[in-house]
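> Next come a sequence and a model predicted from it.
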Amino acid sequence: MTVGTELALETTDDLDSLRREWTALADLGGELFTTWEWASTWWRHFGAGREPLVTACRAADGTATALLPLYVAETEPARTLRLVGGREADQLGPVCAPADRALALDALHRVLERGIGDWERLVVDRVPPDIGWHEAMGGQVVKHELSPAIDIDGATWEEYLASRSRNLREQVRRRERRLKRDHEVTYRLSDDPDRLGDDFDTMLRLHRARWGRSSSFEGPREAFHRDFAARALEQGWLRLWTMELGGAPAAAWLGYRFGAREWYYQAGRDPALDRYAVGFVLLVHTIREAIGDGMRQYRLLLGGEPYKYRFATSDAGVFTVALRRSDEQR
């Protein structure tokens, strides 16, 4: 559809009522953190004290072309509209096909003009630059975060590796060779619901062994991530790898596969094995697997750590945009 097409806007506080349409639109968009599974799981864990206001943008025949999954956070100093999915997500936005993002933004203009939720402030967290929120809304970019990725574009593993620095190529081969020389190396992908809890425990233990107490899994976030991992496993999205040396866990990698993209979320490793660079070797394994399975992009997600840019081929970044309601909009 084209911008200017008049869409009917239908707002509801019931996420479940939109599940079928939400799923279809998220599949078109190919963005993990805009799926119904992510949003509904996030809402179950973090929705207390918040008012959901999800707007479906419908064509004349009633077909939903986009969803705007907003909520009002009444606990903030002003009544603030935000996107469902929270800062646990590494990228958010409207739920729609990429070609309909401008249309969704136009619909957001109309929703705001109507004073949805008696809003006083709008904060859209971690949206990609191609949506154009801050230019179109007249809002202020309050944060820019790096988000490197590997654009695979049909390359084989050897073609991709050849595009990287000579130093990286040598490290990949040398470290894998050394590890296999000294240890019996096994890579195990979690695919058994009955074992998922133990595999997640292992990942958390290794994550904390390397990083200490991490905000990613503290408080209610641990329960949320466990819950979403279980739902992702049901959908065939979960990529929870454990590297074992002689049968003992040495490193773990948590990610997801959705929309022909691999999403690296968190990882951990045993510091006692750092001389073998087990975290590096496991990361390389996950990239090789993603390329071999035909993924078109591998997202290293938030953060500008130098090691990511040794692998990354692009970084569009994400932006958090804030807008205050003007007197004319009241």
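Yep, it's here.
> contacts and neighbour counts: CA atoms only from here.
OK.
> Which other helices and strands does the helix or strand harbouring residue 250 contact?
Using DSSP states H and E, residue 250 maps to strand 248-258. Here strand 248-258 touches helix 193-211, strand 238-245, strand 261-269, helix 278-292, going by 3 or more CA pairs under 8 Å, 6 or more residues apart in numbering; DSSP states H and E.
> And the strands in the stretch 51-200 of the chain?
For the stretch 51-200 of the chain, strands defined by DSSP state E, counting those that start in this stretch occupy the ranges 64-73, 80-83, 95-96, 121-127, 140-145, 148-151, 185-189.
> Buried deepest among these, which one?
strand 95-96 (a mean of 28; mean count of other CA atoms under 10 Å).
> ok now that strand, how far from the chain's centre?
14 Å (CA atoms, centre = their mean, to the nearest Å).
> what about the strands of the stretch 51-200 of the chain, which gets the closest to residue 312?
With CA to CA as the criterion, residue 312 lies closest to strand 148-151 of the strands of the stretch 51-200 of the chain, at 4.6 Å.
> List the neighbours of stretch 108-124 that are in contact with it.
Contact with stretch 108-124 is made by 9, 53, 68, 72, 78-83, 93, 137, 320-325, 329-330, as judged by CA atoms under 8 Å, 6 or more residues apart in numbering.
> Just the buried ones from these?
Among those, those buried by neighbour count (16 or more other CA atoms under 10 Å) are 9, 53, 68, 72, 79-83, 93, 320-325.
> Just put the helices and strands packed on strand 248-258 in a markdown table and tack on distance to residue 163.
Putting those into a markdown table (distance: least, CA to CA, whole Å) gives the following:
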| stretch | distance to residue 163 |
| --- | --- |
| helix 193-211 | 30 |
| strand 238-245 | 26 |
| strand 261-269 | 19 |
| helix 278-292 | 14 |
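> let's bring in a second one:
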Amino acid sequence: MSSIGMGAQMQVDVITEIDELEKLHADWDRLYEVDPEAQLFVSWNWLVPYMRHYKGTWFVLAARPGTPDAPYVAILPLRMRTRMNKTGLFFNEINMAGNNAADYTGAICAPEHAEKALQAFGRHVAQMGWSRLNLENLRMSRERIFAFIGQFSRDIFALSEFSRVNSADNVDNCRCFAATLPESFDTYLDDVLGTNTRQRLRRFLRKVASGELRIARADASTYERDIETLLEMWRIKWGARKGDRLEAIMSTNRRVLRDSFKAGTLFLPTLWQGERPLGALAVFVDPVKKSLLFFMAGRDEEARSIPVGLILHGHCIKLAIENGFATYDFLRGDEPYKFAFGVTESRVNCAAIYTKNGSNVGDRLDPRSLDTVFLEVTKIHQAGQLARAENGYRQILASDPLHARALYGIGQLLAAKGDHREALEHLVTLVAIDPASFKVWHRLGCELQALSRHDGAINAFRQAQALAADFAPTRFALAKSLAALERVDEAIEILTGLIGERLQVRSVGNLRQKAEAMLQSLRQRGQPSYIMMNPQLNPAFRRVQAAF
């Protein structure tokens, strides 16, 4: 956890580790209870299990006034994502932590501190390294939204609001609908529903009461089966429309439903006719805000004569009223069937804040994303896309000049393209960071050797030998530098030892053959005919030459 001071009035802590997050649990629950704008998808029980699946990318901003021991007054859960643009450069974007699963997103605040806390959050986020901030499905008052977005300089950032209308059916997913529940189900039927809906619902609920139809609620022994039943019916209905995204959506929903059941926030009723499941609902339960939230449904598309959705929603609403719940929330989307349940409308906001130049703030990657970027750059390097890989390594090092794996990677890449001087610079930095790596010393020696700096190369190879005495490529490279300095006897000794051994290093290929060829060449140097043809090898000749 790190702390960022925001003047005397508000401090923002950045929480990135699970053990630190656990310490926030009590404050999170306390703020959730007192915040009138809080909703299930930012509650601890729903959101934290979802966040845990995004290890290394989620982070929580927590604000408190005054001293470090003051209680937190606001929490903003976020998630970092790393992407690559069309030019091959990496960039970061920030999403709300519940993105891809939560119908609503937002922050939780003590109401009296909300404005100042969101201003502090905005100032903090504006200084981070990212190029796009996605504020999707934001369920917050305009006052809170403006307090947050007002901290982003118009000189650097731009804001764009967008709609969420499905082109296939013209459903607007920024419109949200919920039914306010009266004290009794009869009152709901008589005063809220229309005549036709009321009559049909009563008639089919009587079929449930008589046993002609039955509704079973998922429990510990059936929830896995019931989740799969729901998802399979949903897939049959929507699979073709979701296309390539289907499996990812199914996987996310399966995980969310399982986690929610284990956390005690999922109610999953299934309507049966005999042994045939006709449909199921996934409904989230929020006992703090006294709300049920309808998440997804599946139904047998061949059971046309039975209003499966009406029966299951009616059943859930009846139970909600009997248990003192105040709201039945149909969440996002203005599908026509929702209007039959006596709903009122609200909206979520969808907007993006982005840098005008398209690059990360400060032209630096967020530190939390560097290892992810490195893995992608490594794949690009291995695929032979050297220019893009070099750009990636340089982006990493611009944010962290001491990133060891990036230093090694760019050193390797630059050496392969013949830029030995810059490769050497990176490896000199790296060997100071990781002096216990024989590979780093070996590669450092190779770069010194390529630049004909053989004394330095010999020292580097000796360091590598001290760490990995049996690494054959280092010994061969050492012999080369010794030979280049006319330390022929030492080179011959090393090569003779190599040839006489059973080399264990698979990657060296024809190293034995190279060693044999080099050994033969060195032995020829000792012959008088060879020295006569190459007088520079004669020590006396070199002394005379040096005198002039």
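Ah, there it is. Note that the structure is a prediction, hence the values are computed from the model and not measured.
> Would you pull the TM-score for this pair?
The TM-score (TM-score structural alignment, normalised by the length of structure 1) is 0.84; 319 aligned residues with a CA RMSD of 2.9 Å.
> How about residues contacting stretch 181-201 of structure 1?
Applying CA under 8 Å, 6+ apart, the set of residues contacting stretch 181-201 of structure 1 is 179, 226, 230, 233, 238-247.
> ugh, wrong one, stretch 18-28 of structure 1
32, 34-36, 64-67, 95-98, 259.
> give the contact list for the equivalent of residue 156 of structure 1 over in structure 2.
Residue pairing (TM-score structural alignment): residue 156 of structure 1 is matched to residue 184 of structure 2. Shown in contact with residue 184 of structure 2 (CA under 8 Å, 6+ apart): 321, 322.
> and residue 184 of structure 2, how far is that from residue 217 of structure 2?
For residue 184 of structure 2, the distance to residue 217 of structure 2 equals 22 Å [CA to CA, to the nearest Å].
> Same question for residue 423 of structure 2.
Taken as CA to CA, the span from residue 423 of structure 2 to residue 217 of structure 2 is 65 Å.
> Residue 100 of structure 2 too?
26 Å.
> now swap in residue 252 of structure 2 and tell me
Between residue 252 of structure 2 and residue 217 of structure 2 the distance is 22 Å, computed by CA to CA.
> same deal with residue 328 of structure 2?
If you go by CA to CA, the gap between residue 328 of structure 2 and residue 217 of structure 2 works out to 18 Å.
> Also residue 65 of structure 2?
Counting by CA to CA, the gap from residue 65 of structure 2 to residue 217 of structure 2 is 45 Å.
> again, but for residue 11 of structure 2
Counting by CA to CA, the separation of residue 11 of structure 2 from residue 217 of structure 2 is 46 Å.
> And residue 178 of structure 2, by the same measure?
Going from residue 178 of structure 2 to residue 217 of structure 2 by CA to CA gives 23 Å.
> For residue 412 of structure 2, which non-adjacent residue is closest in space?
Spatially, and ignoring its direct neighbours in sequence, residue 412 of structure 2 is nearest to residue 423 (7.1 Å; CA to CA, 6 or more residues apart in numbering).
> Translate that neighbour into the numbering of structure 1.
Taking TM-score structural alignment as the criterion, residue 423 of structure 2 has no aligned counterpart in structure 1.
> need the contact list for residue 423 of structure 2.
410, 411, 412, 413, 414, 415, 447.
> neighbours of the fifth one, just the number please.
It stands for residue 414 of structure 2. 19 (other CA atoms under 10 Å).
> Helix or strand: which one has the nearest residue to it once chain neighbours are set aside?
Distances taken as CA to CA, 6+ apart place residue 423 nearest to residue 414 of structure 2, at 5.4 Å, with adjacent residues excluded. Element membership of residue 423 of structure 2 [criterion: DSSP H and E] is helix 420-433.
> buried set for that helix?
For helix 420-433 of structure 2, by 16+ other CA under 10 Å, it's 420, 421, 423, 424, 426, 427, 428, 429, 430, 431.
> Residue 288 of structure 1: what's it in contact with?
Contacts of residue 288 of structure 1 by CA under 8 Å, 6+ apart are residue 157.
> Per the alignment, it pairs with which residue of structure 2?
For residue 288 of structure 1, the residue aligned by TM-score structural alignment is residue 318.
> any idea how far residue 335 of structure 2 is from its match?
Distance, residue 318 of structure 2 to residue 335 of structure 2, by CA to CA: 22 Å.
> tally of neighbours for residue 194 of structure 2?
Neighbour tally, residue 194 of structure 2, other CA under 10 Å: 13.
> what residues are up against it?
residue 340.
> State the distance from the alignment partner in structure 1 of it to residue 172 of structure 1.
By TM-score structural alignment, residue 194 of structure 2 lines up with residue 165 in structure 1. For residue 165 of structure 1, the distance to residue 172 of structure 1 equals 11 Å [CA to CA].
> now do residue 235 of structure 1
Taken as CA to CA, the span from residue 235 of structure 1 to residue 172 of structure 1 is 32 Å.
> Who has more neighbours out of those two?
Higher neighbour count among residue 235 of structure 1 and residue 172: residue 172, with 16 against 12, using other CA under 10 Å.
> I'd assumed residue 279 was in contact with that one.
No: using CA atoms under 8 Å, residue 172 of structure 1 is not in contact with residue 279, being 11.7 Å away.
> about what we covered before: list the buried residues of the strand holding residue 250 of structure 1.
Under 16+ other CA under 10 Å, the buried positions of strand 248-258 of structure 1 are 249, 250, 251, 252, 253, 254, 255, 256, 257, 258.
> Name the nearest residue to residue 71 of structure 2, ignoring sequence neighbours.
The spatial neighbour of residue 71 of structure 2 that comes closest, neighbours along the chain excluded (CA to CA, 6+ apart), is residue 64 at 6.1 Å.
> Run a quick neighbour tally on that neighbour.
Neighbour tally, residue 64 of structure 2, other CA under 10 Å: 23.
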